[in-house]
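Enquirer: can't give you the sequence, but here's the structure:
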């Protein structure tokens, strides 16, 4: 998926933090795949903070606005600018869709960082992958993760899969606003657990946005995104498959243990992404789905 070259970037909502050192990337010699297996991109661990946990006390850098990002052409050429226009598209979609679902909407912030960052949920390194912090309503992303998708996860990691990653984390923001985090029981694991239902719902929300993304426009009414091609859709589905619990477990430990799943299998993640893409956000009630349909 590419941006319309003439679309204008609003400059809202995306901040870039400076490089911060002092925290080691990785841990104890573990590779990225093993770390992700343990933390599962921090999605579930962080959502537990909303349900009565304690938020971190680390100070947070405000960051600076993106520079040299003005148009869709810039987004097609530069990954930071791509995140910027992705923000504009997601914000336009959810500003309309969330109230239609009975959810009071507030825009999140995307924080682009390198190596390590302090958040409202505590300190984190790039090794944990992209994550959403409900305490400060920010999405944290080191764009080097896209390279890791290729080298560590075997994903194609093209432009649409990059947009999918941001859309997934934005889906967690919608869940936070809806109170879904607070009501979910993330103490259990497994293919039909609330933890998995949270994650595949975020996949579904990402798909719903992309299904309508060509309808979002800039301030002048210019469409932000061009229509999705079959090859680009295959790229997004490839990313969803690559970060399925079963694929990560098989790669990291040579066997699959469904009882420990917290994000869903490759099949589940692809299925719910496609469900959102074809059926819209209204089709994303994963908590109402029977165990056999999840």
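Expert: That came through, no problem. Model, not experiment: these values are computed from the prediction.
Enquirer: going forward, measure contacts between C-alpha atoms and count neighbours the same way
Expert: Noted.
Enquirer: can you list contacts of stretch 235-255?
Expert: Applying CA atoms under 8 Å, 6 or more residues apart in numbering, the external contacts of stretch 235-255 come out as 33-34, 37, 149, 153-158, 160-162, 164, 256-258, 261-270, 273.
Enquirer: Going by neighbour count, which residues in it are buried?
Expert: Using 16 or more other CA atoms under 10 Å as the test for burial, stretch 235-255 gives 235-249, 251-252.
Enquirer: Could you tell me which helix of this protein is the longest one?
Expert: If you go by DSSP state H, the chain has its longest helix at helix 79-100.
Enquirer: Packing partners of the next helix-or-strand element following that helix?
Expert: Where DSSP states H and E defines the elements, the next helix or strand beyond helix 79-100 is strand 109-112. On a contact count with 3 or more CA pairs under 8 Å, 6 or more residues apart in numbering; DSSP states H and E, strand 109-112 meets strand 14-16, strand 138-141.
Enquirer: Could you pull out the buried residues of strand 109-112?
Expert: 109-112.
Enquirer: Now render these as a markdown table, adding distance to residue 90.
Expert: Output for those, formatted as a markdown table (distance: CA to CA, whole Å):
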| residue | distance to residue 90 |
| --- | --- |
| 109 | 12 |
| 110 | 11 |
| 111 | 15 |
| 112 | 16 |
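Enquirer: Structure two is appended below for comparative analysis:
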């Protein structure tokens, strides 16, 4: 993955919390790509949302279904204490030289893709914020630690990431092979949860565990949304219309699929020393996660990501 050196970067939606000590974690291997429910500190990744809605009604094609946006409270910007980690990230050239600036460029591309899709559907887009931290941090959904893994908090519409996760957990504990597109895949998955929040899809989750549960359907849809963005990433541009991403190749897709495989529920159960028990799944198997990312990538169609309408996952 290479960024266009001429692209301008916007750091306004990102912040870094620095180190805030350890705590608030949970035992066992983390399951990345999750949602942290609102409430007290130390809550596990679990979805406690009700109110079913008909997500895939309204508009046809790849547009945003009309009338389904949840325009709740805006982002809590008071939580966005900043260590100036991203202050030097100004251009795509910086993104090619620095992993922190690459994170900014990926966020900018995700913002450009989803805001454009919403605009073409006549809807106002409200972006997610993105915060990195070390050790632990406080969010609108309670305290989060390194052991939670990357997650999205619906309460403050923020994506949270301890950047040591990729080397320490995804590669070290879960056996992923790594690569420069691993983090973009994870960030795109988390941004997919933000889109689900805006569209009201989270309200469809009633069953929390099992291979065909609503929780799994929500996670697989976020993988599919990550595939949608990946397909369109080279076409995203900065505020001046300059392309953000210069090159995204088959090697990047292979890295995304390898990461999806690494974070499958069956893979995590095996690596944690247990049996594969589909009744305990919350995110989907390795095969399912790769399949739904691929579906989004190959189709480029939002409606192709209707995991809630699928008879088989």
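Expert: Happy to help now that I have it. Keep in mind the model is a prediction, meaning the values are calculated, not measured.
Enquirer: TM value for the aligned chains?
Expert: Here the TM-score for the pair of chains, by TM-score structural alignment, normalised by the length of the first structure, is 0.87; 277 aligned residues with a CA RMSD of 2.1 Å.
Enquirer: Run through the helices of the second structure in chain order.
Expert: With helices called from DSSP H, the second structure shows them at 92-97, 99-120, 165, 182-199, 214-232, 250-262, 265-271, 286-299.
Enquirer: and of the buried residues of strand 109-112 of the first structure, the nearest to residue 144 of the first structure?
Expert: Within the buried residues of strand 109-112 of the first structure, the smallest distance to residue 144 of the first structure is 10.2 Å, found for residue 112 (CA to CA).
Enquirer: The closest one -> the second structure?
Expert: Using TM-score structural alignment, the equivalent of residue 112 of the first structure in the second structure is residue 132.
Enquirer: Could you check how far that match is from residue 205 of the second structure?
Expert: To residue 205 of the second structure, residue 132 of the second structure is 28 Å away according to CA to CA, to the nearest Å.
Enquirer: Spatially central, which residue of the first structure would that be?
Expert: Computing the C-alpha centroid of the first structure and ranking residues by CA atoms, centre = their mean puts residue 169 first, at 2.7 Å.
Enquirer: Contact partners for whichever residue in the second structure pairs up with that one?
Expert: Alignment note: residue 169 of the first structure maps to residue 190 in the second structure; criterion TM-score structural alignment. For residue 190 of the second structure, the contact set (CA under 8 Å, 6+ apart) comprises 33-34, 150-152, 159, 222.
Enquirer: which of those map to contacts in the first structure?
Expert: When these are mapped onto the first structure and scored by both residues aligned by TM-score structural alignment, their matches' CA atoms under 8 Å, the shared contacts come out as 150-152, 159, 222.
Enquirer: Just give me the neighbour total for the residue opposite residue 267 of the first structure in the second structure once aligned.
Expert: Residue 267 of the first structure maps onto residue 287 in the second structure, with residues paired by TM-score structural alignment. By other CA atoms under 10 Å, 16 other residues sit near residue 287 of the second structure.
Enquirer: quick one: contacts for residue 287 of the second structure?
Expert: Neighbouring residues of residue 287 of the second structure by CA under 8 Å, 6+ apart: 261, 264.
Enquirer: quick revisit: so which of the contacts of residue 190 of the second structure sit within strands?
Expert: Counted as lying in strands by DSSP state E, out of the contacts of residue 190 of the second structure, are 34, 151-152, 159.
Enquirer: top of those residues by neighbour count?
Expert: Result: residue 152 is most packed of those (other CA under 10 Å), 30 neighbours.
Enquirer: which residues touch the nearest residue to it once chain neighbours are set aside?
Expert: Counting by CA to CA, 6 or more residues apart in numbering, residue 152 of the second structure lies nearest to residue 159, which is 4.5 Å off, once chain neighbours are set aside. When contacts are counted by CA under 8 Å, 6+ apart, residue 159 of the second structure touches 128-131, 150-153, 190-191.
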